[in-house]
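Mind looking at a prediction? Sequence and model below.
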Amino acid sequence: MPKLRVGVLFGGRSGEHEVSLLSAASVLQAINRKKYDVVPIGITKEGRWVTASDAERLLAGEPADQRQLRAGDPQATAPAAVLAKGEAVIVPPVPTAAKTGSLVPFETDRHPEHQALSVDVIFPVLHGTFGEDGTIQGLFELAGIAYVGSGVLGSATGMDKDVMKRLFASAKLPITKHVTFLRGEWEAGSRKIITRIEAALKYPVFVKPANLGSSVGISKAHDRKELGPAIELAANYDRKIVVEQGVGGKRGKARELEVAVLGNDAPKASVVGEVVPSKEFYDYEAKYLSEGSELIIPAKLTKQQAKQVQQMAIAAFRACDCSGLARVDFLMEPDTKTGKSGRIYLNEINTLPGFTAISMYPKLWAASGVPYTELIDRLIALALERRAEKDRTQYSR
């Protein structure tokens, strides 16, 4: 029986490019090579798609061959359009009737040296914009390729914190108070926006770009003096800004809880973990750069609290129409002085969480009895399952 051909896709144009490289290196090291033929596929920060030796150079932090052109450029779609001796640009695909998906050029040139890069499944380890927001998933759908993770809708809703919260609210899941506005509204009248925020929320507040991950561009504002710069920072990363009510307030810092979800139509939740950040909150630096953040697995909760968080995680997964995998994050108020447990709020869902061996998602599943290599196997199987289910759908009469 031939081995499955798995393309591991990493890099990308987002601000989380470096995080993606770390995740991909872990996947490439742990994936079972006896079961799969593995094809590393890199996307440079400039948007060029590279394979084989160039992809390996990208992982090592070295520049790719500068002869490669940006995917989709007309001049890139002739002789160097597809896999050629391991150094090719991949261009956007056309739908294919083949049983296995492939990324093929728009041209009909079929010389032997211009063979398409055929894979059975893509394992995208792309974080943030252009990889986690439904855009790359749409490309895979056009090509008819099975891929790990959520589809176009689940990925898009999981990326947009404003739309995500609307879906959570519709599912009657507890969320924090928040205000959403556009960058253009802020630039047209910052004073009006600040008045609106202060009328709806109490300090401290968290200011976030609506569409970004890994806490990039997120700030905690304790007063009006800090609010303006925080909004300016977030506006660098997205046209839509979300300002959220801080949980805990004067009672102290909120507890940050996380659950990993795995599955398609019948998702399962891992044990609950807790992050104790080294900084005031779990920002990009605390996650990836500084030392001292503590991951507690399992979190110190009662059985009832843990079950509640797991049920909410699965409900959030379904509310956003996710599949494959997701990490769901929660905020828990500190206990009251009388010992009453604080309320638990759903914070956000991450449809392509960090996937290094020490990232929370795989660590939560390892603590739940699913080791890293087996987790990769399950995700690939779920991708193929979802593709088979998709192929049952009829698109014409």
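Received, thanks.

For the rest of this, base every contact and every neighbour count on C-alpha atoms.
OK.

who's in contact with stretch 352-365?
Contacts to stretch 352-365, defined as CA atoms under 8 Å, 6 or more residues apart in numbering, come from residues 19-20, 22-27, 125-127, 132, 149, 258-260, 270-273, 295, 297, 325-327, 371-372, 375.

Would you mind checking the residues you listed for buried ones?
Burial by neighbour count, judged by 16 or more other CA atoms under 10 Å, picks out 19-20, 22-27, 125-127, 132, 149, 258-260, 270-273, 295, 297, 325-327, 372, 375 from those.

Sort out for me which of these are in helices.
With DSSP state H as the criterion, helices contain 19-20, 22-27, 372, 375 from among the buried ones among the contacts of stretch 352-365.

need the helices for this structure, in chain order.
Under DSSP H, the chain gives helices at 17-30, 52-59, 135-143, 152-159, 161-170, 183-188, 190-200, 224-235, 284-288, 303-319, 360-367, 372-391.

and the ones you listed as TSV, adding distance to residue 86?
As requested, the helices of the chain are exported to TSV (distance: least, CA to CA, whole Å):
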stretch	distance to residue 86
helix 17-30	17
helix 52-59	5
helix 135-143	21
helix 152-159	29
helix 161-170	39
helix 183-188	43
helix 190-200	52
helix 224-235	39
helix 284-288	32
helix 303-319	38
helix 360-367	31
helix 372-391	24
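
Nearest to residue 46, out of those helices?
Each of these has some distance to residue 46 by CA to CA; the shortest is helix 17-30, at 10.8 Å.

now that closest one and helix 52-59, what's the angle there?
Between the direction of helix 17-30 and that of helix 52-59, the angle (axes from the mean of the first three to the mean of the last three CA atoms, to 10 degrees) works out to 120 degrees.

Included below, for side-by-side comparison, is a second structure:
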Amino acid sequence: MSSLSQSLSLCQPRRRRENLRLLSQTHSVAIPSGMSNSVKNCSLARCSGVGVVRAATEVVVDDPVVREGGKEKGRVLRVGVICGGPSAERGISLNSARSVIDHIQGDDLLVSCYYIDCNLNAYAISPAQVYSNTPTDFDFKLESLAQGFRSLSDFAEHLAASVDIVFPVIHGRFGEDGGIQELLEKSNIPFVGTRSNECRQAFDKYDSSLELDRQGFVTVPNFLVQGSHSNESELSKWFAENHLDTNSGKVVVKPTRAGSSIGVTVAYGVADSLKKANEIVAEGIDDRVLVEIFLEGGSEFTAIVLDVGSGFDCHPVVLLPTEVEIQLHDNADMREKDAIFNYRRKYLPTQQVAYHTPPRFPMDVIGSIREGASLLFQRLGLHDFARIDGWFLPSSIHIPSASEKKLGRTKSGTVIFTDINLISGMEQTSFLFQQASKVGFSHSNILRSIIQRACLRFPNLASYTSLSSLLLRRSKSSQLIEAFPKTKDVRKVFVIFGGDTSERQVSLMSGTNVWLNLQAFNDVGIK
């Protein structure tokens, strides 16, 4: 284990120490700058052209906070959180915004809240208004409780005068496709995340697949259906080329520009594929639809990537990935056996999905996922953070047209990256927080680190340093933990949530968050 891992492991529960050990064994140590400790005198190893933190000889605490008369005096950063948007994921965007606001508020950071409705009208809202339970509740109250703007241009002018940096938490269209980013760029407003041109390319599943292929990665064979006038003969030819039966070959049909889970379905054969594609177009989800080979026997994963470089110097670090396991009952019908990780399974309460962090993959596969995601982040010009999804296929499964020289091939099997999420979900139980918690970082740590990293790209914000107080707060938390008497006995903790009120959805989120975080402690049995 590197000296960095050893220093950090002293204040980590045993399970977190094991995850730090695994991080150090799989090519890099995922300790983002600004989260807790700053690493100096690091040697950088080059792995396929990607800068990866290998080892640290010294861990020091930066303390740039100005003090006067024994009191801290720091600059207050004004952050504008923008949520909502026109996509079907705007309910998830509201959950993400609530979580971000909950965990970044502080004396050193002032939050303003904004909402974009389904017609791209912008509103300034109060933080309290963000906690309306559903998008319908939210939209109903907008006219009476929110300050509307005449146009998006007026909205941008307001932001330029009122905030230092924008944190977009809009998922799907207008949030991850470069829309909000282009609006901010035109007004020279600093923001968290990737720039508009790079967003557009990475968000479109077909365009990003072409780019991944150009960059040397293994990709899933696919066919693009554009509009309602699809070419049945061309699709039949594609089925034949990929050794799929034209009447029953199993494929995945999904919009190219609707996020990672909206409209994704399974189809059989050419006719059914075109039917499902036309339904996506008819519903107005997208007019470009992708037909992909169904990766039978594969295991789905997702990985959070954080940029820990300085300014425009990109150094992506990948946290321990999460394996997504679809759990089916013995008496499951055909529809359940065609299960995919869709919107319902990703965001709504279910017993059909289990998460494993780290994944139950061989070590060379975990290393390939982390190395590949880091390289992909850098080559696509992404900024600050992203979530990259993909599949691991054991070596016994053949991938059509997958050259042995392609990136992602390992002795144990093949790693394929399929979806790039420019604004990862940030609801309380999201993959971002699950993976960060495995190496000991709180919700506040990770979010403030992302904001700090974004500030470094803008000269007028580069001097902002009050986020370094994270380490002080973390140290105090460690002292509180040490104050409790140690025991070898496991204490049972019952987490009870739900109820029969209209707030049971909020209770479910809160209870699940408590349950996930308590799992990190070895002396607590969760029921």
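Yep, it's here. Computed from a predicted structure; not experimentally measured.

winner for burial among the helices of structure 1?
helix 152-159 (a mean of 24; mean count of other CA atoms under 10 Å).

so where is that one in structure 2?
Using TM-score structural alignment, helix 152-159 of structure 1 corresponds to residues 196-203 of structure 2.

Touching the matching stretch from outside, list them.
176-182, 207-208, 256-257, 259, 380-382, 419-422.

To which residue of structure 1 is residue 119 of structure 2 aligned?
Alignment of residue 119 of structure 2 against structure 1 is given by TM-score structural alignment, with residue 46 as its counterpart.

Can you tell me the closest non-neighbouring residue to that match?
Nearest in space to residue 46 of structure 1, with sequence neighbours left out and distances taken as CA to CA, 6 or more residues apart in numbering, is residue 13 at 6.3 Å.

what residue of structure 2 takes the place of that neighbour?
That one, residue 13 of structure 1, aligns with residue 86 by TM-score structural alignment.

Correct me if wrong: its match contacts residue 173.
Yes. Under the criterion of CA atoms under 8 Å, residue 86 of structure 2 makes contact with residue 173 at 6.4 Å.

Neighbours of the corresponding residue of structure 1 for residue 382 of structure 2, how many?
Here residue 382 of structure 2 is matched to residue 322 in structure 1, going by TM-score structural alignment. A count of nearby residues for residue 322 of structure 1, using other CA atoms under 10 Å, gives 30.

residues contacting residue 322 of structure 1?
Here residue 322 of structure 1 is in contact with 149-151, 153-155, 158, 264, 351 (CA under 8 Å, 6+ apart).

let's go with 10 Å and repeat that
Contacts for residue 322 of structure 1 (CA atoms under 10 Å, 6 or more residues apart in numbering) come out as 149-158, 261-265, 267, 314, 316, 349-351.

And it, how far from residue 346 of structure 1?
Using CA to CA, to the nearest Å, one obtains 16 Å as the distance from residue 322 of structure 1 to residue 346 of structure 1.

Kindly report the same for residue 125 of structure 1.
Between residue 125 of structure 1 and residue 346 of structure 1 the distance, using CA to CA, works out to 25 Å.

cool, residue 176 of structure 1 as well?
Using CA to CA, we find residue 176 of structure 1 at a distance of 8 Å from residue 346 of structure 1.

who's more crowded, the two?
The residue with more neighbours, out of residue 176 of structure 1 and residue 346, is residue 346; 22 against 15, by other CA under 10 Å.

show me the contacts for the closest residue to that one other than its chain neighbours.
By the measure of CA to CA, 6+ apart, the closest residue to residue 346 of structure 1 outside its immediate chain neighbours is residue 330, 4.6 Å from it. Each residue near residue 330 of structure 1 by CA under 10 Å, 6+ apart is listed here: 174-175, 254-259, 274, 309, 312-313, 344-349.

go with 8 Å
Under the criterion of CA under 8 Å, 6+ apart, the contact list for residue 330 of structure 1 reads 256-258, 309, 344-348.

nearest to residue 237 of structure 1, of those residues?
When the contacts of residue 330 of structure 1 are compared for distance to residue 237 of structure 1 (CA to CA), residue 348 comes out closest, at 17.9 Å.

and the aligned partner of the closest one in structure 2, how many neighbours does it have?
When the structures are aligned by TM-score structural alignment, the residue of structure 2 matched to residue 348 of structure 1 is residue 419. Here the neighbour count serves as a burial measure; for residue 419 of structure 2 (other CA under 10 Å) it reads 21.

try the one 10 residues further on
Taking other CA under 10 Å as the criterion, the count of residues near residue 429 of structure 2 is 22.

measure the counterpart of it in structure 1 to residue 276 of structure 1 for me?
Counting by TM-score structural alignment, residue 429 of structure 2 corresponds to residue 358 in structure 1. Counting by CA to CA, the gap between residue 358 of structure 1 and residue 276 of structure 1 amounts to 15 Å.

And for residue 163 of structure 1?
Plainly put, residue 163 of structure 1 is 28 Å away from residue 276 of structure 1 if you go by CA to CA.

same thing with residue 326 of structure 1?
Applying CA to CA to residue 326 of structure 1 and residue 276 of structure 1 gives a distance of 20 Å.

Same question for residue 62 of structure 1.
34 Å.

ok, the two, which is more surrounded?
When neighbours are counted by other CA under 10 Å, residue 276 comes out ahead of the other of residue 62 of structure 1 and residue 276, with 18 against 11.

now for that one: what does it line up with in structure 2?
Residue mapping for residue 276 of structure 1 onto structure 2 gives residue 325, with TM-score structural alignment as the criterion.

pretty sure its match is touching residue 351, no?
No. Because the distance of 10.8 Å does not satisfy CA under 8 Å, residue 325 of structure 2 is recorded as not touching residue 351.

what helix or strand is residue 15 of structure 2 on?
Residue 15 of structure 2 is part of helix 14-25 when elements are defined by DSSP states H and E.

Over which residues of structure 1 does that helix lie when aligned?
Aligned by TM-score structural alignment, helix 14-25 of structure 2 falls on no residue of structure 1.

Show me what that helix is packed against.
helix 3-9 (3 or more CA pairs under 8 Å, 6 or more residues apart in numbering; DSSP states H and E).

quick one: the helix it packs on to chain centroid distance?
Centroid separation between helix 3-9 of structure 2 and its chain, computed with CA atoms, centre = their mean, to the nearest Å, is 26 Å.

That helix: which residues count as buried?
Of the residues in helix 3-9 of structure 2, those scored as buried under the neighbour-count criterion (16+ other CA under 10 Å) are 4-5, 8-9.

Contacts made by that helix with the rest, please.
The set of residues external to helix 3-9 of structure 2 that reach it, using CA under 8 Å, 6+ apart, is 16-17, 20-21, 24, 29, 39, 55-59.
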